[in-house]
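K.L.:
missing the sequence, but the structure's below:
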C-alpha cells in the first residue's frame, strides 16, 4: 500500500515574524513602518494598528523636554548609510526616550537602546526594506550610571547584566573594526586624491594641445585640399574633428567631476522653484509639454544643485526628443526627514537590470549615435547629491520613459557636510 502523503503547508511568515522574541521593525525606503514584532510593540508601548503605515519619526519623535536629544538624528544618519552603502550599520548605545500612552500618564520615559539596521533586497538586488533591530539596555545603563556594585542588589540582575555586557562587547568590537576600516579607507582616499590631482594637471595641460592640433590640422586639410578630396574624404575628416571635440568635452566633464570632490560646499537657503525655472529658461527650445509642480525650498550649494538640474533636465529633453508627444514633469514631495525631487519623462527609458551602472562614470545605456553624450552627467548628479548628504535613484522601462529622483535632508544646516 502506498504510504499516505502528508500535505505540506507554507508557514505564515508574518505570524512568525510578529511573534519572534526579538525587537524588530521593518521600514520601506521612505522610512514608513510596514511591519513590527510584538516584542517591539511591548517595549515601545505602542499598538500595531496605530503605527503601521506611518513615518518612523512621526511615531517616535525626540523627547521635546530633553534639549540634548539626538536619537532621531543619529538613527536617520544610520538608516541613510544603509540605503547608500547597501550594508548593515551597527550603532553605539543610544538614548532615545519613548512616549508613554495617555492612559499611562503621558510624557516620555527614558530608554537606552543598542540598534542594528540592515538592508533587505528583492530577487533583482534592489533595496526594498530596512530591518531595524534593537535591544533595550536601559537597566544595564542605569546600573552603570548609578555605580551599583553591591552583590545583594546585583544578584538578581547578574545574568542579564552579563549577557548585555557580552553583547555590548561584541558591538564595540564591530565598531572598532569599522573605525579601523574607515581609517584605512581614508588613507586610500587621500592617496587617490593625490593621484587625481596629478591626473587633472596632466589632462589640463598635456591632452588639450594634441586635441587642438588634431582638430586644427583636420580643418586645414579639409580646406586646402578641398578640390582633391571626394565626399567620403570630407566625411572622414569631419568624423576626426567631431571625435576630437567629443574628447575635449569629455575632458571638461571629467575635470568638472574631479573638482566636485574638492571644492568646499557653500550652503544657503535655496528657492528651488526659482532655480529650476531659471535653468529651464536657459535650455534649448523644447517641442513638448513641460510641467513644474510646486517645489519646496531647501538648503544647499546653489551652484552645484544648479548643475544637478541642468544635467537632469538636459537628459529628459534629450531622451524624450524622439517621442511623438514629448512630456516632462518636475515634482517634489516632503517628509519629516527629507525632501524628494523628481524629473519624469516619456522618452527612451532604460532596462532596470542595468540600474546599478546608471550613475557610474562612462556608463551609457544608449549608443552615442542615438543620443549624444559623454556618460558623465549622471555621475556628476550622484556626486553632488552625495556631498549634500542625500541620495539619488531612478526608475525606467524601455520605450516608456524614466523618472530620476534625488532626496536632500530636511532642515540640514550643512555643517557636517562641509567638514566631511
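P.N.:
Yep, that arrived. Note that the structure is predicted; figures quoted are calculated from it, not measured.
K.L.:
drop to CA atoms for contacts and neighbour counts, all remaining ones
P.N.:
Fine.
K.L.:
got the buried residues for stretch 239-259?
P.N.:
240-241, 244-248, 250-251, 253-255, 257-258 (16 or more other CA atoms under 10 Å).
K.L.:
which one of those residues is nearest residue 301?
P.N.:
residue 257 (15.4 Å; CA to CA).
K.L.:
Who are the packing partners of the host helix or strand of that closest one?
P.N.:
For residue 257, the enclosing helix or strand under DSSP states H and E is helix 231-260. The contact analysis (3 or more CA pairs under 8 Å, 6 or more residues apart in numbering; DSSP states H and E) places helix 231-260 against helix 158-202, helix 208-224, helix 377-387.
K.L.:
Test my guess that residue 345 contacts residue 318.
P.N.:
No - here residue 345 does not reach residue 318: they are 9.9 Å apart, not a contact under CA atoms under 8 Å.
K.L.:
Who has more neighbours out of the two?
P.N.:
Set side by side, residue 345 and residue 318 show more neighbours around residue 345, with 29 against 19, by other CA atoms under 10 Å.
K.L.:
Excluding covalently adjacent residues, which one is nearest to that one?
P.N.:
Nearest-residue entry for residue 345: residue 328, 4.5 Å, with adjacent residues in sequence omitted and distances by CA to CA, 6 or more residues apart in numbering.
K.L.:
With residue 404 instead?
P.N.:
Nearest to residue 404 is residue 394, by CA to CA, 6+ apart, at 4.4 Å.
K.L.:
Now do the contacts for the one you found.
P.N.:
Counting by CA atoms under 8 Å, 6 or more residues apart in numbering, residue 394 makes contact with 355, 402, 403, 404, 405.
K.L.:
Need the three-state assignment for it.
P.N.:
The three-state label given to residue 394 by DSSP: H, G, I helix; E, B strand; the rest coil is strand.
K.L.:
another structure for you, compare them:
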C-alpha cells in the first residue's frame, strides 16, 4: 500500500461489530478464558491482552499503523515523547555505559542525557552532526547508542543519516533517530540506516495539540545486530525478571518486546487508550497535513530571508540553507516540515517580536494546526549555558516558528507587523 492508504487503514481489520472507526477500548484489564489462558499469556505461550499498562487493542492499532508508516518491524507507544527517548536509552544502557547524543537536539533531550542519566550512572557524550568524524573519538566498548534528530529542534541543522549509520555499523552500535519534526510522512530514517526511530507523537502525529504521546519503532532485522553482540548482553542472556526469557531467541522484534515487558511493566509510561485513539485520527491526515505545513513554512522562510531585520533563517527547504542538500536526499520531495527558526539582533528584540504577533501564539509546542512562536533561549533551552546554547545552534536572538495550516499570506503579514512594530 502507498503511504496515504497506510495512514488510513494499516493495523485495523475491523471487529465483531463491523465498526469503520477504530474503537476506544477504555479499560485497564481483560478477562481471561480460564487460569491456564492467564498463565499462558504471562509465559508468552499465547499472545494477547493482559493489562493496559502493557497493551491495549486501541493502542495496538496505533502501534501497527505507525510501524507500517515508518517501514519498521514493530512499534511501541509511550505516554510522551520524553518517555520514548528515555526508554530508548534505558533499554540498552546501565550504570557505567554511555550514550552519544547530537548537540543539535531538543533541550529536554540534552538535559536528559547530560544530567538525569548521570544519576543512573550513565554518561551522556555530545557530538556535532556537522562533524560526524567526532564520533570516532567518543565511541568505546561501553557506548550503547548514537542518537540524533532528523530535523533538529530548533537549530534545523540536519545530519547525514547514511554517514552516521556507516560509523555506527562499523562499531556495532545502535543508531537512533528522532523523527518528530520530519514525521513518518516526510522521512523514513530506517530506510537510510537507522536502527530505531523515536517520535513525540504529541506534535505532528496528533496535529492539533490534543494529546501527549510517544513512539519507538525498530527496524526489520535489528535482532541480527543485537544477537551475540557483547554491547547488548542483556538481550542475549536469560532475563531473571521474566522467568529466564532470552529476547533474541524469540520470533518477535527484541527491542520493542523488551521495552514492553521490562520498561512499561516496571516504569509504567503507558498511553491512555483515548490518547491512542486521538493519535489514530491524526495519522489519517498526516501525509496531507505535512505537505501543507511544508508549503506554508517555505513561503514564510522566503519572506524572512528577504527581510532586513532578519540576520539568518534556518530552514532546510531553502536552497540557501546549508542543510538543503540533505533535505533533498532524505526528505520526501525535499519538503522540510513546518518548523523553522530565524535570528534577530538580540534576546530583547526576539522577545519583543514574540510578544507582538497576533496569529502566531506564544506557546512551547510544535506541530499544531495553529501557528506557534517561541523564544527557545528563555524557554525550552533555558537550562543550557551560553556556550551550550551556541553549540546547540540556539543563540539568544533565535526565534522558533511552527507554521500551522493557516493561509501563508496571513502568517507573513503577521510576522511583518511584528518585525516592524
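P.N.:
That came in fine, so what should we check first? Note that this is a predicted model, so its numbers are computed, not measured.
K.L.:
care to give me the TM-score?
P.N.:
The TM-score (TM-score structural alignment, normalised by the length of structure 1) is 0.30; 205 aligned residues with a CA RMSD of 6.8 Å.
K.L.:
if we can go back for a sec, got TSV for the helices and strands packed on helix 231-260 of structure 1, with distance to residue 140 of structure 1 too?
P.N.:
Output for those, formatted as TSV (distance: least, CA to CA, whole Å):
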stretch	distance to residue 140 of structure 1
helix 158-202	6
helix 208-224	65
helix 377-387	37
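K.L.:
buried residues in stretch 311-322 of structure 1?
P.N.:
Applying 16+ other CA under 10 Å to stretch 311-322 of structure 1 flags 311, 312, 313, 314, 315, 316, 317, 318, 319, 320, 321 as buried.
K.L.:
does residue 302 of structure 1 really touch residue 270, like I thought?
P.N.:
Yes - assessed by CA under 8 Å, residue 302 of structure 1 is found in contact with residue 270 at 6.7 Å.
K.L.:
who's in contact with residue 308 of structure 1?
P.N.:
Per CA under 8 Å, 6+ apart, neighbours of residue 308 of structure 1: 380, 381, 384.
K.L.:
ok, and the most crowded of these?
P.N.:
Greatest neighbour count in the contacts of residue 308 of structure 1, by other CA under 10 Å, goes to residue 380: 25 neighbours.
K.L.:
That one touches residue 257, doesn't it?
P.N.:
Yes - the pair residue 380 of structure 1 and residue 257 qualifies as a contact (CA under 8 Å) at a distance of 5.7 Å.
K.L.:
if we can go back for a sec, can you tell me which of the buried residues of stretch 311-322 of structure 1 are in helices?
P.N.:
311, 312, 313, 314, 315, 316, 317, 318, 319, 320 (DSSP state H).
K.L.:
Pull out the buried positions in the lengthiest helix in structure 2.
P.N.:
Taking DSSP H as the criterion, structure 2 has its longest helix at helix 273-305. Buried positions in helix 273-305 of structure 2, judged by neighbour count with 16+ other CA under 10 Å: 273-287, 289-301, 303-305.
K.L.:
Who are the packing partners of the top strand by length along structure 2?
P.N.:
When structure 2 is parsed with DSSP state E, its longest strand is strand 143-149. Contacts defined by 3+ CA pairs under 8 Å, 6+ apart place strand 143-149 of structure 2 against strand 98-102, strand 174-178.
K.L.:
can we see that at 10 Å?
P.N.:
Helices and strands touching strand 143-149 of structure 2, by 3 or more CA pairs under 10 Å, 6 or more residues apart in numbering; DSSP states H and E, are helix 81-90, strand 98-102, strand 123-127, helix 161-171, strand 174-178, strand 196-200.
K.L.:
Is residue 269 of structure 1 in a helix, a strand, or coil?
P.N.:
Three-state assignment for residue 269 of structure 1 (three-state DSSP): strand.
K.L.:
Spatially nearest residue to it, not counting backbone neighbours?
P.N.:
Once flanking residues are discounted, residue 269 of structure 1 sits nearest to residue 299: 4.4 Å by CA to CA, 6+ apart.
K.L.:
going on from the helix or strand residue 61 of structure 2 falls within, what's the next piece of helix or strand?
P.N.:
If you go by DSSP H and E, residue 61 of structure 2 is part of helix 57-70. The helix or strand immediately downstream of helix 57-70 of structure 2 is strand 74-78, counting by DSSP H and E.
K.L.:
quick revisit: if you compare the directions of the longest helix of structure 2 and strand 74-78, what angle comes out?
P.N.:
90 degrees (axes from the mean of the first three to the mean of the last three CA atoms, to 10 degrees).
K.L.:
Quick check: next helix or strand after helix 273-305 of structure 2?
P.N.:
Note on helix 273-305 of structure 2: by DSSP H and E, the next helix or strand toward the C-terminus is strand 312-314.
K.L.:
In a strand, residue 130 of structure 1, correct?
P.N.:
Yes - judged by three-state DSSP, residue 130 of structure 1 forms part of a strand.
K.L.:
I'd say it and residue 119 touch.
P.N.:
Yes - Residue 130 of structure 1 lies in contact with residue 119 (CA atoms under 10 Å); the separation is 4.8 Å.
K.L.:
For those two, indicate the residue with more neighbours.
P.N.:
Ranked by neighbour count (other CA under 10 Å), residue 130 of structure 1 and residue 119 place residue 130 first, with 26 against 22.
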